[in-house]
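Chemist: sequence first, predicted coordinates after that:
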Amino acid sequence: MSATAQKTRFRIEGMDCAGCAAKIDKVARRTPGVNDVMVSATAGTMVVDHDAAADLDDMAKRVASLGYGIVGDARRGSIGAAKASSTIPPAPGHDHGDDAGQDHGSKRKYDSGPAAAAKAAPEMADLHGHDHGTDDGLWWESTKARLTIACGAALGAAFVLVQFYPASDPWIFIAAMAVGLIPIARRAVMAAVNGMPFTIETLMTVAAIGAVFIDASEEAAAVVFLFLVGELLEGVAAGRARASIKALASLVPKTALLERDGKTMEVPAESLAIGSTILVRPGDRIPADGLIHSGQTSIDESPVTGESVPKPKGPDDQVFAGTINQDAAIRVKVTAEAQDNTISRIIRLVEEAQETKAPTERFIDRFSKYYTPGVMVVAALIALVPPMAFGGDWNEWVYKGLAVLLIGCPCALVISTPAAIAASLSAGARRGMLMKGGAVLEQLGKITVAAFDKTGTLTEGKPKVTDIIGAERSEADTLKLAADLETGSSHPLATAILAEAKARGIQLGSATDSRAIGGEGVVGKSGEIDLFLGSPQAAEKRTSIPRDLMARIVALNDEGKTVSVLVADGRLAGLIAMRDEPREDAKRGIQALADLGVSAVMLTGDNKRTAAAIAAALGLEPKAELLPQDKQRIVGELRAAGQTVAKIGDGINDAPALAAADVGIAMGGGTDVALETADAAVLHGRVMDVAGMVALSRATMSNIWQNITIALGLKAVFLVTTVIGVTGLWPAILADTGATVLVTANAMRLLGRKGLKPAEG
């Protein structure tokens, strides 16, 4: 980060709706030296791109004057010109607690300096009121909930008192209305002072006061109460989206059993350093990413991968923080610090993605800037033109104008897109499908061609033994002698032979005088038996290979398999064939894409024979013997032909092609996934998840259009019914807050997508 260009990330307490985000965005941009601002109501964050000389103290004071708590995330980046002397506290009503365990890293209140804090604090008291619920506590414990309850109680009391003291009407209703309206009016004033005169608080204040002047104080009091109820419900629903991804943090235990100097001690999990050895007992959650040092067990990875079947794990196998050890105690060598473990990285990526806007969201934001003033003009015309031009009743038409003013709030429209995108990003991340923002999520649903790398993407990335053919020795003897010869070797083919022998429970010996012969194979002795394991061509120099076995070798080669021939004491012992096998779900994943109307092609640098064999098994078109620039060229040609292309690869060797595609998807495992290169990542290496991303994108776009229809449709209906006199102020406020709650609740349905089945797209 340079001295002149910095990015500072904040958490904003009490920001629960699109209107909040818009106000904070505008206030932050008014600060000299601030170049760009990204505010996410769904993530509850603000990222400020600013010069080194920018006065962030002044910006914090302005944000606080609107009634929000502003918290700098010290782990995420610069906190600007902060001093250690004081902080800006959140306004009453923002009692979110300390968010313990929720922010996934260190944080502190942003310091605005002593003078700023002293000046800002009085302005904030009981101002914003958008605390719809605490992050850690119950929603009804918040100050906003208490204000809503107080306003409701005052309204109820007013209805009772007016029955016994009719003369108290309308003053008793005005007093009840004031309980809720005064905080709303103060927010409207502070927003106007900061350059935002046309906020929902302004609309609400004008409508309520106007209703009093036309002798509709009873309705005005009810409207204020309904407004507070709507905001409360809106915040509770929005909080679910924010909590859905943050809940992942609670999967990681707070403590770990560290082994040091032969002793085991309990330490905070966040203190674990790379290289530490920890003990994980049966039933415990694993506190850090790492490799199993000793022990055999089964690991329930469903909290991270979504897979319900536990996986057997042994020495050198990778385990993830938050997963559950089931069978036996294991010792794990830590490979990532707390802030870099799999779950922390998922949380960080999703939060950052939620801070970026999709094209649809940016369009809605631009539209709403013209929509709100337009509605105010329409409301003014409805209130003024009929009485002035046609002799209409002033009270009647002013009443209708005030109702239209309430209908016109753009909250539901503005939240329609980000709520759906935030829910989808969270739902995908919980299953290891990570997308870098709404633009990527939106684009995924448009792809028509998926271009896959082969090795490590469609295949496991490591060879496996597929065939063992005995000649003068049995299959078991052939495998045992070959494994004896390869013991201690790290060559991929040797590793495959040793893994197969281990899987079959073969007790291995150790060959002597082992050595490699360049271009041919390996020689050595197992007991008194002289052994050679190598290519068929090299084996033919040492013994004869019958014609039928040679034909079998050719057939295996045609299937893309590498064949090693074992010679024992100068005689043909047997054959071992190996191949980098397709991932277990590769064929189903390709078929799922086809069901979605997405064709698939394989781009690989491997030889044509192997590529053709793998492609035929999976049902896709192969293009083989390609260099990285060839893959980039082919992607470019597909795009030039009008296709929307997703490139799926390891994110490193395929970097040019990933960059050339409309969407680059990194296929990786755990902490090694190449998130920096690609637009999205399949964290757990499942080919089916590529189809899952496409299905999720299409479901999200469908949800967004449903939300827009709900938001505009309800307003259109109530606009017409208000003008013709069927509905009034009460339905008008319900059209606003009710639409916002409906839109948010509809978006939250995306959180419940189980399995993200492609067919649902």
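Modeler: Good, I have the coordinates.

Chemist: contacts, neighbours, all on C-alpha from now
Modeler: Noted.

Chemist: which helices and strands sit right next to the lengthiest helix in the chain?
Modeler: Taking DSSP state H as the criterion, the chain has its longest helix at helix 688-723. Secondary-structure packing of helix 688-723 (3 or more C-alpha pairs under 8 Å, 6 or more residues apart in numbering; DSSP states H and E): helix 394-407, helix 411-429, helix 438-444, helix 586-595, helix 729-733, helix 739-748.

Chemist: so for that helix, what gets flagged as buried?
Modeler: Within helix 688-723, the residues that qualify as buried are 688-701, 703-704, 706-708, 710-712, 714-715, 718-719, 721-723, counting by 16 or more other C-alpha atoms under 10 Å.

Chemist: circling back to that earlier point, tell me the most buried of the helices and strands packed on helix 688-723?
Modeler: Scoring those by mean neighbour count under mean count of other C-alpha atoms under 10 Å gives helix 411-429 as the most buried, with a mean of 28.

Chemist: how far does the following helix or strand past it sit from the chain's center?
Modeler: The first helix or strand that comes after helix 411-429 along the chain, using DSSP states H and E, is strand 433-435. Distance of strand 433-435 from the chain centroid (C-alpha atoms, centre = their mean, to the nearest Å) equals 6 Å.

Chemist: dropping in the other structure now:
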Amino acid sequence: MNREIDESTHADTLKAYAIEGMDCSSCARTLENHLKQHPSVDEVSVQFASAKMRIRHRNSSAEIMEEVKKVGYKATELNRTRGKRENQPSQARHTDLQLWASSFLIVIGFALSIWTASNLPPLMFALAILLSGWKPAVSAYYALKSRNLDMNVLMTAAVVGAMFIGEWLEGAMVVWLFALGNRLQTGSMRKTRGSIESLLEITPDEAWVKQGDTVKAMPIENVWIGDTIVVKPGERIPLDGEILEGDTTVNQAPITGESMPVDKRQGDPVFAGSVNEHSSMIVKVTRLAEDTTLARIIHMVEEAQEKKAPMEAFVDRFARIYTPIVFILALVVMGGPPLLLGGAWSEWFYRGLELLVIACPCALVISTPVAIVSAIGSAAKQGVLIKGGAALEKAAVVDTAAFDKTGTLTKGQPEVTQVMPLNCTADELLQIASALEAHSTHPIAQAILHEAANRQVIPLNVKTGQTSAGRGVQAHMNGQDYYAGNVKWLEEIGISLQPYEDQIADLRQQGQTIVGVASKVKLLGLIGVSDTVRDTAAHTLQALQASGVSRLVMLTGDHADAARRVADQLQVTSYAAELLPEDKVEAIRQQQAEGRQVAMIGDGINDAPALATADLGIAMGGAGTDTAMETADVVLMADHLEKLPYTIQLSRKALRIIKQNIWFSLLVKFAALLLIFPGWLTLWMAVLSDTGAALLVILNSMRLLRTSGSEMDGSKVTVTS
């Protein structure tokens, strides 16, 4: 059955469009205001940073695209299931041709002005203005119509003013520099926005679907949950699923950021977009195309890129006040001195035009969103999902990290850490214990079986067995009864433990779970089982402290001895044990009451209340956990603790770059304003300062795209100021 839906079915639903041609956030506001006035549009939001428009409309997509075209931009509807652009028109070639033609006309006009006094030079300059200035003029018209004083309005007014006073060369240079700056900005922004776009291209468009004895290629949109697909070696997995047949290795770096391929076998999950490296496998589909883990990552990253950070919202508010104030000041400069002080009209009119250009807050407004888009996109490629600018800002100021223990600082799986034979050899102890635990699925039993297998110990043959839930197991082997379980149960059945109280106390002191193994008459030995610390945990915590997270706290529901053992191993600042979920919340609130910025790191399920209470919630292993992806501010898609220092470092670097951008933008504006009144600034220099500053701000932000996890991993973190 074909799942393609006719466009009429989607009327009055929220659609996404890619927008080309926007030069700054004021352009996005102009387009948004224009569409809000359309009777068929119920809701619209245009984001400059991601170049996306989300709109709820009751007319056709073609009509919406035509409305966007009127304002001077191009809209392309995004594919509903994967966010891919069905068609990606580009204005770059057209703009380049206009720029070259304008350059040629300006050069010819300038040369003619030297050799002749005819009317040809102004004509050349006028044609150059028309070529480069038509698009800004159209956009300016719609900006005024929607009551938005954007950069196109200011620049168009400056050019018209220059022509009015006979400064044709100045006007041509202004509009040419403006067009060139926008072209360079657009190219740079396309690279910035492409930080996540590349993920859109890695999912195959088709899947090999197994139907009986045949295999048929089908569009992934037509594959249903429960269908069986075949993935050959070297192919990308088209949909999320579970392996039915085949042992292989899978490179799932696009999902989790893992650098090494992961072994996969029957029953293991696989993710769309990852690469099957070795053997063919048969996979049962578990998610539709629009609901794969990769599709949800992309959707969340796009949403995150569109969420305004507190600093960005402040800059926007500042720009909305600053622009009209400088615009009014420009009008006062044009008319005030000539009327009140007898100044020359042409001189003060020219200075007023310079102020109009300086009023464009493009570099300032662009300073924050470009850095946020770059940082979030860069993190996504490393398997770290940062949910918006607010989360990025919070991560940059964290000074306290609170960790759940089990599954976060530790592996989350019990392991045999001590084999203590008392009245037999170590191999004999494991032979008996593994035989007793052979048919149990309990994690402690599995740990004992794993240890026996590692030591190549073969279990004894069990004749009959019986399990006592929560206490232990007994069985008949080699003509006698054997028991394995907790020491309290062994005492209850008459095994004397008094001679071994020191050994038992020592294991308890180490925070280990004790399994006693005994025959009918005596204790044969003790096995210590515990959840072991992750190999990377110590390096990660050291790297966090080197990054400026001064306080490390461990919060666990486990018993005090186990908590103390892990806390001593990792040298955390403090720890609290035997906590219920609400106790963890209270512990975080205590840290916050002391004025600390707290990040909580947990698995996203039983730690959900603590993740929500902390200033920043960081969930581990989001690729397999829906709850983690939904509840936390930051999600580490793989179960890799060592991504934490990278996340904190990236956030702090992003915040530094944002501050650099803001101060640089303000200083350039202030310097230009000071140069106007002595008459040292020309109109084209004012344009160059504005577009040049915007371009430098974008390039500075793009440094975040080159920030990789290898630069900031858990073992070697370079702290920069």
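Modeler: Okay, I see it. Note that the structure is a prediction, hence the values are computed from the model and not measured.

Chemist: what's the match for F225 of the first structure in the second structure?
Modeler: Taking TM-score structural alignment, the alignment pairs F225 of the first structure with W176 from the second structure.

Chemist: show me the contacts for that match.
Modeler: If you count contacts by C-alpha atoms under 8 Å, 6 or more residues apart in numbering, W176 of the second structure has them with L99, S102, S103, A128, I129, S132, G133.

Chemist: so what corresponds to the fifth one in the first structure?
Modeler: Going back to what we said before, that points to I129 of the second structure. Matched to the first structure by TM-score structural alignment, I129 of the second structure sits across from M177.

Chemist: what is the neighbour count of that match?
Modeler: 28 (other C-alpha atoms under 10 Å).

Chemist: quick one: the residue of the second structure most remote from its centre and K520 of the second structure, what's the gap?
Modeler: Ranked by distance from the centre of the second structure (C-alpha atoms, centre = their mean), the top residue is G479, with 62.3 Å. G479 of the second structure sits 11 Å away from K520 of the second structure when distances are taken as C-alpha to C-alpha, to the nearest Å.

Chemist: I'd say N606 of the second structure and L579 touch.
Modeler: No - shown here, N606 of the second structure and L579 do not form a contact pair, counting by C-alpha atoms under 8 Å, at 11.7 Å.

Chemist: so those two - more neighbours on which side?
Modeler: L579 (17 against 13).

Chemist: corresponding residue for that one in the first structure?
Modeler: Using TM-score structural alignment, the equivalent of L579 of the second structure in the first structure is L626.

Chemist: and its match, which of the three is it?
Modeler: Per DSSP: H, G, I helix; E, B strand; the rest coil, the secondary structure class of L626 of the first structure is coil.

Chemist: and if you look at A319 of the second structure?
Modeler: With three-state DSSP as the basis, A319 of the second structure sits in helix.

Chemist: neighbours of the closest residue to it other than its chain neighbours, how many?
Modeler: Leaving aside its sequence neighbours, A319 of the second structure sits nearest to P361 (C-alpha to C-alpha, 6 or more residues apart in numbering; 6.2 Å). A count of neighbours around P361 of the second structure, defined by other C-alpha under 10 Å, yields 27.

Chemist: so who does P361 of the second structure touch?
Modeler: By C-alpha under 8 Å, 6+ apart, the neighbours of P361 of the second structure are M151, A319, Y322, T323, D690.

Chemist: quick one: map it onto the first structure.
Modeler: P361 of the second structure maps onto P410 of the first structure when the alignment is built from TM-score structural alignment.

Chemist: for that match, give its distance to L712 of the first structure.
Modeler: Taking C-alpha to C-alpha as the measure, P410 of the first structure falls 9 Å from L712 of the first structure.
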